[in-house]
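# Provide a 3D model corresponding to the input given below.
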Amino acid sequence: MIARAIRASMKRQRPIVVWFLGMSGAGKSTLACLLDKELHARGFHTILLDGGNLRLGLNRDLDFSDASRHASIRRGAEVARLMVDAGLIVIALLIFAVSGG
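Below you'll find the predicted structure:
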């Protein structure tokens, strides 16, 4: 297995996850897209991990209950970890899991 440090050094960057968590309509996507464009313009290797896009595949079996939202965040975190291991800067935006009542 190739170590994370080797992949990161090849990309000349420190792989990290930048989380944007919040309620729907809070501006997460706007900020995340601006950050992605700026980092790309500076030559960094990024990936935008959008909870909405995850719902089309990995999370398609989940609904909008609190339990499903927690599962969505957990799955998103695992995907982000794998991408960080590949040496990428991950920009993750997910909706908060909120409790009812």
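# C-alpha only now, for contacts and for neighbours.
Fine.
# quick one: buried residues of the helix or strand harbouring residue 77?
Per DSSP states H and E, residue 77 falls inside helix 66-85. Residues 69-70, 72-73, 75-77, 79-81, 83-85 are the ones in helix 66-85 that count as buried (16 or more other CA atoms under 10 Å).
# before we go on, could you also do this sequence so I can check it against the first one:
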Amino acid sequence: MAISKTLIASLLLSLLVLQLVHALESQSSSNQLSSNSGNVSESKVDCDAACGVRCSATKRPNLCKRACGSCCSKCNCVPPGTFGNYESCPCYASLTTKNQMHKCP
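Now for the predicted structure:
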């Protein structure tokens, strides 16, 4: 009985350590991505294709692609999907109009 309690406790402790390591790795990778978002990285994003996907569900695709294209050229990234997901591209999310609304779709 004591061995099984010890085994369970050690397994739980191991899982906790693994979770902490995973959280630290993901935090350091997101810090590296945000530090590279200001400069043009070595891999250039295909803005036309990325914005085509991003604007595929909108009622005004030409307007959406134009706004998305200007944001993509400045940030070299476009969030995945057709809406939201701004956390994957902080530069894209931070661009605003003069009325402090999101510039990028």
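# where does the TM-score land?
TM-score for the superposed pair, counting by TM-score structural alignment, normalised by the length of structure 1: 0.26. Supporting figures: 47 aligned residues with a CA RMSD of 4.6 Å.
# that older thread, the following helix or strand past the helix holding residue 77 of structure 1 packs against which elements?
Once the chain leaves helix 66-85 of structure 1, the next helix or strand it forms, by DSSP H and E, is strand 89-95. With contacts taken as 3 or more CA pairs under 8 Å, 6 or more residues apart in numbering; DSSP states H and E, strand 89-95 of structure 1 sits against strand 17-22, helix 28-41, strand 46-50, helix 51-54, helix 66-85.
# columns distance to residue 5 of structure 1 on top of the ones you listed, output as a markdown table?
Below are those laid out as a markdown table (distance: least, CA to CA, whole Å):
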| stretch | distance to residue 5 of structure 1 |
| --- | --- |
| strand 17-22 | 15 |
| helix 28-41 | 20 |
| strand 46-50 | 16 |
| helix 51-54 | 27 |
| helix 66-85 | 8 |
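# these: which one's closest to residue 6 of structure 1?
Proximity to residue 6 of structure 1 (CA to CA) singles out helix 66-85 among these, at 9.9 Å.
# got the angle between that closest one and strand 17-22?
Taking axes from the mean of the first three to the mean of the last three CA atoms, to 10 degrees, helix 66-85 of structure 1 and strand 17-22 form an angle of 160 degrees between their directions.
# what helices and strands are in contact with helix 66-85 of structure 1?
helix 4-11, strand 17-22, helix 51-54, strand 89-95.
# and those as a markdown table, adding distance to residue 32 of structure 1?
Converted to a markdown table, the helices and strands packed on helix 66-85 of structure 1 look like this (distance: least, CA to CA, whole Å):
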| stretch | distance to residue 32 of structure 1 |
| --- | --- |
| helix 4-11 | 21 |
| strand 17-22 | 7 |
| helix 51-54 | 12 |
| strand 89-95 | 7 |
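# and residue 29 of structure 1, which of those is closest to it?
strand 89-95 (7.0 Å).
# rewinding a little: of all the helices and strands packed on helix 66-85 of structure 1, which one is nearest residue 33 of structure 1?
Nearest to residue 33 of structure 1, of all the helices and strands packed on helix 66-85 of structure 1, is strand 89-95, at 8.7 Å by CA to CA.
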